[in-house]
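Undergrad: 3D model of this:
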Amino acid sequence: MSAEQSAAPPERLIDHLLELRSRLLKAVAGWLLVLLALLPFANKLYGWLAKPLLDKLPAGGQLIAIDVAAPFFTPLKLALVVAMVLSAPWALYQLWSFVAPGLYQREKRLARPLLVSAVLLFYIGCAFAYFLVLPTVFGFLAKTTPTGVAMMTDITHYLDFVLVIFLAFGLSFELPVALVVAVALGAVTPSQLREWRGYAVVVIFIIAAILTPPDILSQLLLALPMMALYELGIVAGGWVKAKNSPVADA
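TA: All right, here's what the predicted structure looks like:
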C-alpha cells in the first residue's frame, strides 16, 4: 500500500505481489551465489572460526567430531550461515526497493541511514565477539578445566555455541538503532532515555549475565559496549527529535 492511497485495486495488488516475488527471488539468488563462492572454502572457514579456541588449548589440543557426518555437514552449515550474513545487505536492498516507493520523503531520509547502521552495527558486534570476546571466554574456560580432563570440544557443539555468541553480540549492538526508532515513533524521548539511564544499566548487566559465560570479564565485555551504545542512541535520538520537531527535546 502506498502513502498516497489507502487501498489498491486488484490489478495493482497483483503487481505488488509479483514485484515482491521478484525481490525475494533476487535476494535468494544473491544468497546462493555467495554460498556457491564459499563452499570450496568451507573447511578453511571452519578452521578460521575454531582459531580462538585452538589458540587457548594446550599444545596438541584439537576439536573432535562425534557424529560420522559432522566433518562434512558442520562446515557446510557454517558456510550457509556466513553466506546469509554476507548477503544480508543485498537482501535488505531488495526489501528497500520494494517498500521505498510507498514511503514519504521524510521516512526515506530516516530509514536509509537506519538500515545501513543496523547492518554495520551487526557486523561490528560479530567482529567484536570474534576478536575480543571469544579469546577471553575460551581463555577462562581453558584455565578452569579440572586437572586430568582434556578439553576436546565437538565441532558441531562448538559451532552452535559460537553462533549464539555472534547472534547475541550482533543483536546487542543494534541498541542505538532500536532507541532511534523508538524516538522517531514517539514512544520515548531523549530526555526520558537519560532519566532511565540507571535502570538501563541494570537491565544491560542482566542481559550480559544471561548471554555470556559465568565470568565477570565476559559480562563486562558485553555490558560496557552496550552502555556506550545506549549513550550513542540517546545522542542519535536527540538528533532525530531535533530534525522532526521545531523544538528539540530538552
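
Undergrad: alpha carbons only for contacts and neighbour counts from here, please
TA: Will do.

Undergrad: the helices in this structure, which residues?
TA: 10-38, 42-54, 70-86, 88-99, 105-128, 134-143, 155-172, 175-184, 190-195, 197-211, 216-244 (DSSP state H).

Undergrad: for the comparison step, fold the sequence that follows:
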Amino acid sequence: MAKEKKEMSFLDHLEELRWLLVRSSFAIVIVATVAFFFSDFIFETILFGPKDPSFVTYTFFCELSKAIGVESFCVTELPFVIQNTDVEGQVSLLVWTCITVGFILAFPYILWEFWKFISPALYENERKNAKTFIFISSLLFFIGVLFGYYVIVPMSINFFATFSVSTQIKNEFNIQSYIGLIKTSVIACGLFFELPIIIYFLTKLGLVTPKFLRDYRRYAIVIVLILAAIVTPPDVVSQIIVAIPLLLLYEVSIFISSVVVKNQLKNEQSSKRIQ
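TA: Prediction:
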C-alpha cells in the first residue's frame, strides 16, 4: 500500500489533496452546525466576554499590578457600544462565527487528514507517531487560541475602547469589526503556536537547519518585537507579555530542529553500517 502511494503521479496527489480539503470542509460544517445550537453561549459568554470590565484577564492584571506595587492596570470602564449597520449583518455574522468555531474545534481532525497526506513521504517509525503528532500539534494550537483570547484580545479591546483623539467622538464599533478582531487574534495566535511543528517539517525537508535558526536569532527577536508592538497597545509591559511566549516558541523550534538533524545523522550512519 505504501509503495503504491509513493508511485502516485502528480495528478493523483492533487486528487488526494482535493479529497483532503473536501473531508476537512465537511468536518468544519458538521462542527459549525453543532455550534449553531450553542450560539447564545458563544456570543454572550465568549465573544462579548472581553467587553466586560470584570473579565478574568482584566481582574488578573489588576490584582497582579497591585501585588507588585506598580501603576494599577485595573479596568473600570470600557466606553464603547457595539452596533450592526448592515441589513444582513447579524445573519452573516452568525454563519461565519459558527464556521470559525467549526474550524477551531475541528482542527485536530484537519491535522489528521494532513498527516495521512504527508505520511507516505516519512519513514516507517515516523508514521507510527501519528497520535503524538496530532496531540502535540492540537495542544499547541489550542494554547495559541487561548493565548489570543485571554491576552491579545482583552489588551486590544481595552486599548481601542479607551483611546480617543477627541471627547467629541464616541466609540461605536461595528459588530463585524469587533468579531473580526477576536477571530483574527485567536486564529493567528493558534497558527503561530504551530511554529515548532512547522520547523520540524522544514528541517526534515532540509530547508531549515539549527545553525540557520541560531544565526538569524537576532532578526527573529526583532520580528517578534515588531509583531508584539502591532498586536498590543503601545506600552512596554503589554509588548513584553506577548513577546516572551513567542520567543520561547522560537527557542523550542531551534531545539526541535537540532533533534531532527541528529536523528537524520544517526539514520544515515546506520544505513552506511548496514551497507
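
Undergrad: overlay them and tell me the TM-score.
TA: Structural agreement between the two chains, given as a TM-score (TM-score structural alignment, normalised by the length of the first structure), stands at 0.79; 243 aligned residues with a Cα RMSD of 3.4 Å.

Undergrad: so residue 260 of the second structure touches residue 204, yeah?
TA: Yes - here residue 260 of the second structure lies in contact with residue 204, judged by Cα atoms under 8 Å, at a distance of 6.9 Å.

Undergrad: before we move on, the earlier item: make TSV out of the helices of the first structure and add distance to residue 63 of the first structure and mean neighbour count.
TA: TSV is the format used below for those (distance: least, Cα to Cα, whole Å; neighbours: other Cα atoms under 10 Å):
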stretch	distance to residue 63 of the first structure	mean neighbour count
helix 10-38	22	15
helix 42-54	8	17
helix 70-86	11	18
helix 88-99	30	16
helix 105-128	22	16
helix 134-143	13	17
helix 155-172	6	18
helix 175-184	34	21
helix 190-195	45	16
helix 197-211	23	16
helix 216-244	23	19
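
Undergrad: aligned to residue 162 of the first structure, what sits in the second structure?
TA: Residue correspondence, TM-score structural alignment: residue 162 of the first structure in this structure matches residue 182 in the second structure.

Undergrad: same check, this time on residue 209 of the first structure
TA: Matched to the second structure by TM-score structural alignment, residue 209 of the first structure sits across from residue 229.

Undergrad: please tell me how far the residue found closest to its match once you drop the neighbours it is linked to in the chain sits from residue 148 of the second structure.
TA: Taking Cα to Cα, 6 or more residues apart in numbering as the measure, residue 229 of the second structure lies nearest to residue 239, with 5.8 Å between them; neighbours along the chain are not counted. Distance of residue 239 of the second structure to residue 148 of the second structure, given as Cα to Cα, to the nearest Å: 13 Å.

Undergrad: about what we covered before: residues contacting the residue nearest to the match of residue 162 of the first structure when sequence neighbours are not counted?
TA: Spatially, and ignoring its direct neighbours in sequence, residue 182 of the second structure is nearest to residue 153 (6.0 Å; Cα to Cα, 6+ apart). If a contact means Cα atoms under 8 Å, 6 or more residues apart in numbering, then residue 153 of the second structure has 50, 181, 182, 185, 186 as its contacts.

Undergrad: just give the closest residue to the spatially most central residue of the second structure, not the sequence neighbours.
TA: Relative to the mean C-alpha position of the second structure, the nearest C-alpha, by Cα atoms, centre = their mean, is the one of residue 190, at 1.0 Å. Of all residues not flanking residue 190 of the second structure in the chain, residue 144 sits nearest, at 3.9 Å (Cα to Cα, 6+ apart).

Undergrad: one more: residue 138 of the first structure?
TA: residue 53 (5.7 Å).

Undergrad: got the contact list for the equivalent of the one you found over in the second structure?
TA: Matched to the second structure by TM-score structural alignment, residue 53 of the first structure sits across from residue 51. Listed by Cα under 8 Å, 6+ apart, the contact set of residue 51 of the second structure reads 78, 154, 157, 158.

Undergrad: and residue 171 of the first structure, by the same measure?
TA: If you count contacts by Cα under 8 Å, 6+ apart, residue 171 of the first structure has them with 122, 125.

Undergrad: now check the second structure for the residue matching it.
TA: Checking with TM-score structural alignment, residue 171 of the first structure has residue 191 as its match.

Undergrad: likewise for residue 75 of the first structure?
TA: Going residue by residue (TM-score structural alignment), residue 75 of the first structure aligns to residue 94.

Undergrad: just residue 88 of the first structure next, same as before
TA: In the second structure, residue 88 of the first structure lines up with residue 107, judged by TM-score structural alignment.

Undergrad: wait, what's in contact with that match?
TA: Listed by Cα under 8 Å, 6+ apart, the contact partners of residue 107 of the second structure are residue 138.

Undergrad: gap between it and residue 27 of the second structure?
TA: Taken as Cα to Cα, the span from residue 107 of the second structure to residue 27 of the second structure is 9 Å.

Undergrad: can you check residue 272 of the second structure too?
TA: Residue 272 of the second structure sits 45 Å away from residue 27 of the second structure, taking Cα to Cα as the criterion.

Undergrad: and for residue 173 of the second structure?
TA: Plainly put, residue 173 of the second structure is 32 Å away from residue 27 of the second structure if you go by Cα to Cα.

Undergrad: now do residue 139 of the second structure
TA: The span separating residue 139 of the second structure from residue 27 of the second structure equals 19 Å under the rule Cα to Cα.

Undergrad: also residue 103 of the second structure?
TA: Residue 103 of the second structure sits 8 Å away from residue 27 of the second structure, going by Cα to Cα.
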